[in-house]
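S.K.: Make a model of this:
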Amino acid sequence: MQHSAVGSCADVRLNNGEMMPSMALGTAQAKGDLLQTAVEYALDIGYRHIDTARVYDNEADIGKVLGKQIGSGKIKRNNLFVTTKLPLYHMGEKDVKLSVQETLGLLQLEYLDLVLVHVPWACKQLHNIPPGQMLTDANFASLDFVATWHALEVVVREGLVRSIGLSNFTQQQIERIWENAEIKPANLQLECHVYLQQPALRSYCQQRGIVVTGYCPLGSPGRADKYRREDDPDLLNDPVVRDIAKQLGRTPAQIVLRFLMEINVIPLPKSVHPDRISENLQAVDVTLGNVEMDRLRALNRNRRFMRFEWFKNHPEYFENDDF
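M.R.: Below is the predicted model of the structure:
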């Protein structure tokens, strides 16, 4: 089936000269045939940036689509940008290269465009620990993530990875990496949306030339129950968002995605529904004026949807810091 492109994503230049498309398809909490169909559809209509992670357990599903699309010549590898994340149980110096090689096999790629350290909280293998359960000292791996970073620098030099970055790191933690890095972080991925705009951390990244990508840009309406609280607000039904959407003839999702792009955050909306995948991509064509931007900025309430509360006992967890 042929699909026509619905938008055109401009590229953002990373501090190492590599180019990253300004909209990505997020894939957290998705897998199997449904995800494969979604990724294929997204690529068909113009997405060129796919965001995944080892802990999502879906790299093989994505790899089936990428292998088919690249192998058939439908998409050229150099026109595709794939981000994945080093899992918290592969942060040891001896584990990093092996983990990257395993991911390359799963994704059916010869190199990765971007690998992020998923979290600063190194742990032992977690397969038998249910997500959301409070972790204890027995689960924590004793290592410095600066050593993890140096191991990532090695795989960049060997050509397995083009760019490296961080995810869910605080400013203090990023600075520790920055001061000790030969290859500087190119990207920081964090939770970011109109209710959690993170101006201080974004400003720091801008000063360092670190491009910011934002997960949960729509407020993660499809997140699992274990990540929910009864008092969580519904971002897409916020009266201000809906009013702006109505005035501009757009959808609430398109408004909040475009807002992030306007504040120099690359959004990572996740969906497996073709109509929403298409709708999200059309955010690149939305125009927000100063009045709309001011109204949306005023919605910031430092409200986080993904709290990682089961890491609160970890020595690197900073509950009150932005990450």
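S.K.: From now on I want contacts and neighbour counts done on CA atoms only, so please keep to that.
M.R.: Fine.
S.K.: list the contacts for K97?
M.R.: A151, L152, V155 (Cα atoms under 8 Å, 6 or more residues apart in numbering).
S.K.: repeat that for 10 Å
M.R.: Going by Cα atoms under 10 Å, 6 or more residues apart in numbering, K97 touches L86, H90, M91, T103, A151, L152, V154, V155, V156, E158, L160.
S.K.: Among the residues you listed, which are located in helices?
M.R.: Among those, the members falling in helices are T103, A151, L152, V154, V155, V156 (criterion: DSSP state H).
S.K.: Let's compare: structure for the following, please.
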Amino acid sequence: MASTTFLTLPSGRKMPQLGIGTWLSPAGIVQDALEVAVKHGFRHIDCAYFYGNEEAVGEGLHNVLKKGLAKREDLFIVSKLWNSFHDPKDVKPALMETLKLLKLDYLDLYLMHSPMGIKNVKGDLLPQKDGQVIFSDVDYVDTWKAMEKLVEEGLVKSIGVANFNPQQLDRLYAHAKICPDVVQAERHPYLTQCEFLEYVKKKGIAWVCISPLSSPESPFWKESPHPKNAMEDPVVKAVAKKHGRSPAQILIRFNLQCGLAAVPKSQNPKHIEENAKVFDFCLDEEDLKKLAALNCGARAVPWDLLGMGKHKYYPFCKKE
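M.R.: Sure, this is the predicted structure:
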């Protein structure tokens, strides 16, 4: 079973260090995957409205609770405010829709999915004109202030951000009444983000690593010249052989050992069980150096498709 190791958030709340992701987990499969995950000790569940599967995730969570596999208070359930709903008047309705889909009364953590607002067009989460996403001019600071009210109303326990850079976080801190508990960002040996890691640790924010396995299923890799599957990397496989572990376990451990949280995604029951067993071994300094040396700035989710790279709040450098 997964360890009950927790990270302490700036607010003092506790978050399970290991979670399960739901991106690219389709309805009809994600329900069973969640049951398997909870049976093997996973308590941190990462969701997002944009993933398009929150209704199915809600069914899975309902089954978990109905079968007594876990109590609601023992689960740490996360969702994300999509870019279309950055206007302060849209923030609470977006959350209420997510709560309805997930069959919940509250979230443990609600994240702003990115700092980039886009036009709110009913039924279209990526409205486009001439092949480019239509932006909105909403300031993410105003969005954050609306998210703070959700905490005050008891609808979410904690709030945080995803896919922000240090400068954007600094600006948020300068205006925030409630500071972020969590920053969620991609991290794996192909994208180590050393400077950002130093920043996050200095601030004392909890980092949840998305795509810790390098997300080989990501549809965006086709746009990248970089390798897409770190689990097939010879260095990763060599470290795995040394420890008698799977490449996935090595990649998860790579982040956990840095004091970060990680939310690997799998639909395979065997892999889910395997991914839970990452707390009974350690990588040595030589292992960590070899894995970190694979860094090439490769993003599974670059965010600059459909013209998003032109957004005034686009968070990433073109060269990393």
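S.K.: Of the ones in helices among the contacts of K97 of structure 1, grab the buried ones for PyMOL.
M.R.: Selection of buried members from those for PyMOL, criterion 16 or more other Cα atoms under 10 Å:
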select buried, resi 103+151+152+155+156
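S.K.: Turn the contacts of K97 of structure 1 into CSV, including distance to D275 of structure 1.
M.R.: Shown next, in CSV, are those (distance: Cα to Cα, whole Å):
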residue, distance to D275 of structure 1
L86, 31
H90, 36
M91, 38
T103, 29
A151, 41
L152, 37
V154, 41
V155, 38
V156, 37
E158, 40
L160, 35
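S.K.: Show me which of those residues is closest to D238 of structure 1.
M.R.: Distances from D238 of structure 1 to those, taken as Cα to Cα, are shortest for L86 (34.6 Å).
S.K.: and that closest one, what is it in contact with?
M.R.: Counted by Cα under 10 Å, 6+ apart, L86 of structure 1 has contacts 53-55, 95-97, 99-100, 103, 115-119, 148, 152, 166-167.
S.K.: which of those residues count as buried?
M.R.: Applying 16+ other Cα under 10 Å to the contacts of L86 of structure 1 flags 53-55, 96-97, 99-100, 103, 115-119, 148, 152, 166-167 as buried.
S.K.: Just the ones in helices from the residues you listed, please.
M.R.: V96, K97, S99, V100, T103, T148, L152.
S.K.: For the equivalent of the fourth one over in structure 2, which non-adjacent residue is closest in space?
M.R.: With the correspondence set by TM-score structural alignment, V100 of structure 1 lines up against L95 in structure 2. Nearest-residue entry for L95 of structure 2: L81, 7.1 Å, with adjacent residues in sequence omitted and distances by Cα to Cα, 6 or more residues apart in numbering.
S.K.: Count the neighbours of the residue mapped onto V82 of structure 1 from structure 2 for me.
M.R.: V82 of structure 1 maps onto I77 in structure 2, with residues paired by TM-score structural alignment. By other Cα atoms under 10 Å, 23 other residues sit near I77 of structure 2.
S.K.: Then L155 of structure 2?
M.R.: 21.
S.K.: Do I have it right that it meets P93?
M.R.: No - contact criterion Cα atoms under 10 Å: L155 of structure 2 and P93 do not qualify, at 11.6 Å.
S.K.: I figured V96 of structure 1 was touching T148, is that so?
M.R.: Yes - the criterion here is Cα under 10 Å, and V96 of structure 1 meets it with T148 at 7.2 Å.
S.K.: Need the residues touching each of the two.
M.R.: Joint contacts of V96 of structure 1 and T148 (Cα under 10 Å, 6+ apart) are L86, H90.
S.K.: Chain neighbours aside, what residue packs nearest to the equivalent of Y111 of structure 1 over in structure 2?
M.R.: Structural alignment (TM-score structural alignment) places Y111 of structure 1 against Y106 in structure 2. Leaving out its chain neighbours, the residue that sits closest to Y106 of structure 2 by Cα to Cα, 6+ apart is L155, at 4.8 Å.
S.K.: mind listing what the aligned residue in structure 1 for that neighbour touches?
M.R.: By TM-score structural alignment, L155 of structure 2 lines up with L160 in structure 1. Neighbouring residues of L160 of structure 1 by Cα under 10 Å, 6+ apart: K97, V100, Q101, L104, L109, E110, Y111, L112, D113, L114, L152, V154.
S.K.: same question, F76 of structure 2
M.R.: Residues in contact with F76 of structure 2 (Cα under 10 Å, 6+ apart) are 14-16, 19, 42-46, 107-109, 157.
S.K.: any idea which of the ones in helices among the buried ones among the contacts of L86 of structure 1 is the one closest to P221 of structure 1?
M.R.: Taking these together and measuring to P221 of structure 1 by Cα to Cα, the closest member is T103, at 28.2 Å.
S.K.: Isn't the closest one up against V82?
M.R.: No - in this structure, T103 of structure 1 is not within contact of V82 by Cα under 10 Å, at 11.2 Å.
S.K.: where do the contact lists of the two overlap?
M.R.: Counting by Cα under 10 Å, 6+ apart, the residues touching both T103 of structure 1 and V82 are L109, Y111, L112.
S.K.: how about those in JSON lines, adding neighbour count, distance to D321 of structure 1 and secondary structure?
M.R.: Converted to JSON lines, the shared contacts of T103 and V82 of structure 1 look like this (neighbours: other Cα atoms under 10 Å; distance: Cα to Cα, whole Å; DSSP: H, G, I helix; E, B strand; the rest coil):
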{"residue": "L109", "neighbour count": "18", "distance to D321 of structure 1": "36", "secondary structure": "coil"}
{"residue": "Y111", "neighbour count": "20", "distance to D321 of structure 1": "34", "secondary structure": "coil"}
{"residue": "L112", "neighbour count": "23", "distance to D321 of structure 1": "30", "secondary structure": "strand"}
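S.K.: tell me, what's touching L155 and P93 of structure 2 both at once?
M.R.: Residues touching both L155 of structure 2 and P93 (Cα under 10 Å, 6+ apart): L99.
S.K.: what's the burial count for L256 of structure 2?
M.R.: 19.
S.K.: wait, G297 of structure 2
M.R.: For G297 of structure 2, the neighbour count with other Cα under 10 Å is 17.
S.K.: circling back: ok, now how distant is the residue nearest to L95 of structure 2 from L126 of structure 2?
M.R.: Plainly put, L81 of structure 2 is 14 Å away from L126 of structure 2 if you go by Cα to Cα, to the nearest Å.
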